[in-house]
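Visitor: fold the following for me, if possible:
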Amino acid sequence: MAWKTLDDMDLNGKRVMVRVDINVPVKDGHVTDATRIERIVPTIEDILAKGGKPLLVAHFGRPKGKVVLDMSLRVTLKALEKALGHSVAFVETLDAAESPTSEVKAAEVVLLENIRFHPGEEKNDPEFAARLAKLADVYCNDAFSAAHRAHASTEGVTHFLPSCAGRLMQAELEALESALGNPQRPVVAVVGGAKVSTKLELLGNLVDKVDHLVIGGGMANTFLAAQGIDVGKSLCEHDMTDTAVEILAKAKATGCDIVLPADVVVACEFKAGAKNKVVAADACPAEKMILDAGPQAVDRITAVFEASRTLIWNGPLGAFEIEPFDTGTNAAAKKAAELSRAGSLISVAGGGDTVAALNQAHAADDFTYISTAGGAFLEWMEGKTLPGVAALEASAA
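Guide: Coordinates of the predicted model:
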C-alpha cells in the first residue's frame, strides 16, 4: 500500500486529529441513523488503545463557511457517546480548541464543531490548514466519503502532520483496490440508474477495465434506443444515443461484453401494483414504459455473476422503489449475495440507490464490501484521483 495505516504510527501520548464523516440524518434534534457514526468506532478504539487522544474533525451539512446553528455537530454527541462507550467533549471554536479547558483536557475523545463553519476549510487555505494542524501531533483520515474534496481537513493538514488512513478508510481503499486496481478475473460491473449522462465517465473507464458490463435501469433504455429499438414512453435520453453507440464501439474494441436486457417488464404507469407484462426488449408497446429487467435478462445477469470472480455494483436494474418493479434488482442482488457468501465472488457495491436496493433485497450483509461514500465511490470508479487519498500517498512517500 502506498499510504500508511494506524499500524505504522506511534500514537502513545499523541494528539490525533481524525477526519471523520458523521454527516448523519437528523430529525427533531435526534440522529435517526447512526450507521456512519458506528463505522468510525474501530478507528477511535484503536487510537485509544495505542495511547492516543482522538480529536474528531467533521462537517455537517453545507453551511458554506458561516456559522449556521442548525448545522451544529452538537446534535451528534449522544449518538457518538453511545457508539464509542466514552465521554466526548465538544469544542465550539478553534480558539477554544487552542486553549482547552480542564474538562476538554481530561476527556477521552474530543469533537470539534462543524469544520465547514470556517471559510478556509473548503478553500483549502494553507494558513487555516496550518492552524488546524497545530491542534494535533498526528493526522488520521477516516472519511473516504470526503476524500474527493481537496479541503483543509482532508488534504491541507497532511502537509503539516505525519498522516495515515483510519480503519474505515483503509477498508474502503483495500476493497476498491481488490475490485478495480488488481482484481481477480473475470470482473463484472453492474451500472444502473436513470441517466447515461451522469455516468459517462464511469462507463468510459469501466469498458477498459472489466470483462462484462451490465447496464440497467433507465440507462439501458438509452442503449436500446441507440440500437434503433423503440422504447415507447420509457425514461430515455434520446440525445445521448450517439454517445451510447460510441461506448458500445469502445467496448467491442476492448473486448468488454456489454449486457443489455433481452426482455423487459412494461406498464402504462409507474405505481405500486400497476398492471404489467413481460415483453422482448424490442417489443415495448408505444403507450407503455420499461420499468424493470425481465426474467431472461436476470438469468443472463446471474449467469455472468456465476462465471465471474469480482463484482462491482453501482445502480439498480429497474424502478426498485416500488413493487413489482423491484423483482429484477432483488433477484440479481440475492444471487450476488449467495455467491459472495459461498466465497466464489468478491462483491463491492456503493452509491445511495445501490445501498438502498441491496438492503431492500436483504442482500447487503453478504456482500464483501458496501461503500457508503457516494460521490467518492463514484469518482474512484471513474478512475479519478481523489485528493484525500493522494495526500496520504504523498505523506507516506
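
Visitor: switch to C-alpha atoms for all contacts and neighbour counts from now on
Guide: Fine.

Visitor: V75 is in contact with V31, correct?
Guide: Yes - assessed by CA atoms under 8 Å, V31 is found in contact with V75 at 7.3 Å.

Visitor: contacting residues around A171?
Guide: Counting by CA atoms under 8 Å, 6 or more residues apart in numbering, A171 makes contact with nothing.

Visitor: element containing it?
Guide: helix 167-176 (DSSP states H and E).

Visitor: other SSEs contacting the next helix or strand after that helix?
Guide: Once the chain leaves helix 167-176, the next helix or strand it forms, by DSSP H and E, is strand 187-191. Secondary-structure packing of strand 187-191 (3 or more CA pairs under 8 Å, 6 or more residues apart in numbering; DSSP states H and E): strand 212-215, strand 310-314.

Visitor: could you list the buried residues of stretch 212-229?
Guide: For stretch 212-229, a neighbour-count test (16 or more other CA atoms under 10 Å) marks 212-226 as buried.

Visitor: likewise for stretch 368-375?
Guide: T368, Y369, I370, S371, T372, A373, G374, G375.

Visitor: Serialize the residues you listed to CSV and add fields for distance to R116 and secondary structure.
Guide: As requested, the buried residues of stretch 368-375 are exported to CSV (distance: CA to CA, whole Å; DSSP: H, G, I helix; E, B strand; the rest coil):
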residue, distance to R116, secondary structure
T368, 33, coil
Y369, 29, strand
I370, 27, strand
S371, 23, strand
T372, 21, coil
A373, 18, coil
G374, 19, coil
G375, 18, helix
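
Visitor: among those residues, which one sits closest to V26?
Guide: T372 (17.1 Å; CA to CA).

Visitor: surely the closest one meets T354?
Guide: No - assessed by CA under 8 Å, T372 is found out of contact with T354, at 9.6 Å.

Visitor: what does stretch 314-326 contact?
Guide: 189-193, 215-218, 265, 271-274, 291-293, 327-329, 349-351, 353-354, 357.

Visitor: try 6 Å this time
Guide: 190-193, 216-217, 272, 291-292, 329, 350-351, 354 (CA atoms under 6 Å, 6 or more residues apart in numbering).

Visitor: also stretch 4-11?
Guide: With CA under 6 Å, 6+ apart as the criterion, stretch 4-11 contacts K50, G51, G52, C164, A165.

Visitor: now with 10 Å, please.
Guide: Where contact means CA atoms under 10 Å, 6 or more residues apart in numbering, the residues beyond stretch 4-11 that reach it are 43, 46-54, 137-141, 162-167, 169-170, 392-393, 395-397.

Visitor: and this one, so I can compare the two:
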Amino acid sequence: MAKLTVDDLELKGKKVLMRVDFNVPLKEVDGQQEVANDNRIVAALPTIKHVLSEGGRAILFSHLGRIKSEDDKPGLSMKPVAQRLADLLGQPVTFVPAIEGPELEEAINQLEDGQVLIFENTRYADVVDGEQVKRESKNDPELGAYWASLGDVFVNDAFGTAHRSHASNAGIAANIAQTAAGYLMEKEIKFLGGAVENPERPFVAIIGGAKVSDKITIIQNLLAKADKVIVGGGMAYTFAAAKGEKIGNSLFEEDKVELAKQLIADAGDKLVLPVDAVAADKFANDADTYVAEGDIKDGYMGLDIGPKSVELFKSVLAGAKTVVWNGPMGVFEMENFAKGTLAIGEELVKVTEEGATTIVGGGDSTAAVQQLGVADQLSHISTGGGASLEYLEGKTLPGIAAISEK
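Guide: As a prediction, the model looks like this:
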C-alpha cells in the first residue's frame, strides 16, 4: 500500500490541517482541567515538529470523549490539551474555542510559518443547540468540506479513528487535493498492514481475550493468512467445550460452540489451543487454584493458561519471523492469573531479538507489555484499539483508504 506520507509534501507556507488523536484522559487540579496522561500527545510530536520545521502552519484538531449533550462540552474542551502541547513543544500554541466560524478562520489566517493552532473538540459538532445531530460522527458532507477549506493540505496521523468515517478524516480528505499519512499512521500501515498483507514467514498470530464473538472475524482472517494461530484467554474455553472437555464455571459462549467446532475441523494443526489452565474457585486473586489438564473440576473456572500451554506456545513462536498479538492469555489484571500473558510478552522480546517483527495490536495486550516493561523492546505497539482489530480482520479502514496514493 503505497500511500502519500508527510515527507512527500511541500509544506513551507502551507496551512497544514492535521487530524491527531488527542483523546486523552483529563483530571481536575485546583478546579482546573489538566491532562492526566500525555502519551498520545507525545506520540504525535514527531509529525507536528516536522511540519513546523519545514515551515508549515500546523492546524491541529481531535475529538475528545463523547459529546451527547451541551452539558458534556465544558468538561471535554481541548484547552488543557493545547496547554500541555505547548509545554511539550516549548512554544506557544494558539487555542481557538470554536470548531467553525469567523473566530477560527481569522486565527488561522493570522498564523505564520512554524506556528501551531489547535481548535476545539471536533465532537462539539455532534450536538447543536442542545440537539444530538452527530455532524462529525456521521460525516456531515458540509462540515467535512468546511474544515477542508481551512487548509491547503491534510495530514492524518490519527490511526485510532481510522476505522470511522468521520467528517474530520474521510470528510476532509474528500474535499482536499492532497491527504498524507503522518508518521504514526505511516507506521501502523507499515507494520499492521504489512503483517496482514505480506508477512515474512513463518507468521504466527496470538489471539486472546474473553469472547470468541469479539474476535471471530480476526481468527477467521488470520487462519487464512498465518502459519499458526494461537488462541488463549477466556475464549479458549468455548473451544475446549467444542472439543467435549468439561470447563466447570469457565466463561464460554454456548451459541458459539458449533462455530468453534467448525474452526477446529477446518484449521487442523494450524489452530493451537491451550493444553492446561490455571483454574480457580472464584474470580479473585486470593482464590484457591490448581492446574487443570483437560477437564476443569465443577465449581472451578479457568483464569489463565497453564505452564504446559506456555511451553507449547513458546515452541510455536520459536523461529517465527512475524508475530501479531491481540488479547491477553488470562485475567492479567490479577497477579496470580497474569503469568501466561507475561510469559508471552517475555517470549516476544526473545523472538524480536532473534530478528522477528513483533506487533502488539492495541487494547489489553498493550497494557500487558507496558506492565511487563517490554513495550520498547518489541517492533511495534499499535495506537489503535478498534482500528487495530478491524485492520486485523482484513477490513478496509476509511481513514486509511482516504489517504492519497503515491
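
Visitor: superposed, what's their TM-score?
Guide: TM-score of the superposed chains, computed with TM-score structural alignment, normalised by the length of structure 1, equals 0.94; 390 aligned residues with a CA RMSD of 1.7 Å.

Visitor: restricted to strands, list the contacts of stretch 4-11 of structure 1.
Guide: In strands, judged by DSSP state E, the following of the contacts of stretch 4-11 of structure 1 are found: K53, P54, V138, Y139, C140, N141, S163, C164, A165.

Visitor: among those, name the buried ones.
Guide: Buried among those (16+ other CA under 10 Å): K53, P54, V138, Y139, C140, N141, S163, C164, A165.

Visitor: burial count for M1 of structure 1?
Guide: M1 of structure 1 has 10 neighbours, counted by other CA atoms under 10 Å.

Visitor: nope, V29 of structure 2 is what I meant
Guide: 10.

Visitor: next, the contact list for it, please.
Guide: V29 of structure 2 touches V35, A36, counting by CA under 10 Å, 6+ apart.

Visitor: and for the one 3 residues further on?
Guide: Listed by CA under 10 Å, 6+ apart, the contact set of Q32 of structure 2 reads L26, G75, P80.

Visitor: one more time with 7 Å, if that's ok
Guide: By CA atoms under 7 Å, 6 or more residues apart in numbering, Q32 of structure 2 lies in contact with nothing.

Visitor: with the one 10 residues further on instead?
Guide: If you count contacts by CA under 7 Å, 6+ apart, V42 of structure 2 has none.

Visitor: isn't there a strand covering it?
Guide: No - counting by DSSP: H, G, I helix; E, B strand; the rest coil, V42 of structure 2 is not part of a strand but helix.

Visitor: what sits closest to V26 of structure 1 if chain neighbours are left out?
Guide: The spatial neighbour of V26 of structure 1 that comes closest, neighbours along the chain excluded (CA to CA, 6 or more residues apart in numbering), is T32 at 5.4 Å.

Visitor: how much space separates the aligned partner of D87 of structure 2 in structure 1 from V41 of structure 1?
Guide: Using TM-score structural alignment to pair residues, one finds that D87 of structure 2 aligns to K82 in structure 1. Relative to V41 of structure 1, K82 of structure 1 is positioned 11 Å away (criterion: CA to CA, to the nearest Å).

Visitor: and G181 of structure 1, by the same measure?
Guide: For G181 of structure 1, the distance to V41 of structure 1 - CA to CA - is 27 Å.

Visitor: would you confirm that Q33 of structure 2 contacts P80?
Guide: Yes - between Q33 of structure 2 and P80 there is a contact under CA atoms under 7 Å: 6.1 Å.

Visitor: hmm, back to that, so for K82 and V41 of structure 1, which residue has more residues nearby?
Guide: A count of neighbours by other CA under 10 Å puts V41 above the other of K82 of structure 1 and V41, at 17 against 14.

Visitor: map that one onto structure 2.
Guide: Checking TM-score structural alignment: V41 of structure 1 goes with L45.

Visitor: and S344 of structure 1, by the same measure?
Guide: Per TM-score structural alignment, S344 of structure 1 is aligned with G355.

Visitor: if we can go back for a sec, now for the buried residues of stretch 368-375 of structure 1: which two are most distant?
Guide: T368 and G375 (19.9 Å).

Visitor: want to throw the buried ones among the ones in strands among the contacts of stretch 4-11 of structure 1 into CSV with distance to S153 of structure 1?
Guide: Shown next, in CSV, are those (distance: CA to CA, whole Å):
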residue, distance to S153 of structure 1
K53, 18
P54, 15
V138, 13
Y139, 9
C140, 10
N141, 9
S163, 12
C164, 13
A165, 13
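
Visitor: for V18 of structure 1, state which of those is nearest.
Guide: Taking those together and measuring to V18 of structure 1 by CA to CA, the closest member is C140, at 4.7 Å.

Visitor: that closest one and R341 of structure 1: what is the separation?
Guide: 32 Å.

Visitor: centroid-wise, who is the farthest residue in structure 2?
Guide: Taking CA atoms, centre = their mean, the residue of structure 2 most remote from its mean C-alpha position is D298, at 37.4 Å.

Visitor: quick one: contacts for that residue?
Guide: Contacts of D298 of structure 2 by CA under 7 Å, 6+ apart are G248, N249.

Visitor: quick one: map it onto structure 1.
Guide: Aligned partner of D298 of structure 2 by TM-score structural alignment: A286.

Visitor: three-state assignment of its match?
Guide: Going by three-state DSSP: A286 of structure 1 is coil.

Visitor: about what we covered before: just checking the distance from the helix holding A171 of structure 1 to the centre of its chain.
Guide: 11 Å (CA atoms, centre = their mean, to the nearest Å).

Visitor: please point out which parts of it sit buried.
Guide: R167, L168, M169, Q170, A171, E172, L173, A175, L176.

Visitor: what is the end-to-end distance of stretch 311-326 of structure 1?
Guide: Terminal-residue distance, stretch 311-326 of structure 1 (CA to CA): 20 Å.

Visitor: can you check which part of structure 2 that stretch sits on?
Guide: Using TM-score structural alignment, stretch 311-326 of structure 1 pairs with 323-338 in structure 2.

Visitor: buried residues, the matching stretch. List them.
Guide: So stretch 323-338 of structure 2, judged by 16+ other CA under 10 Å, has buried residues 323-332, 336-338.
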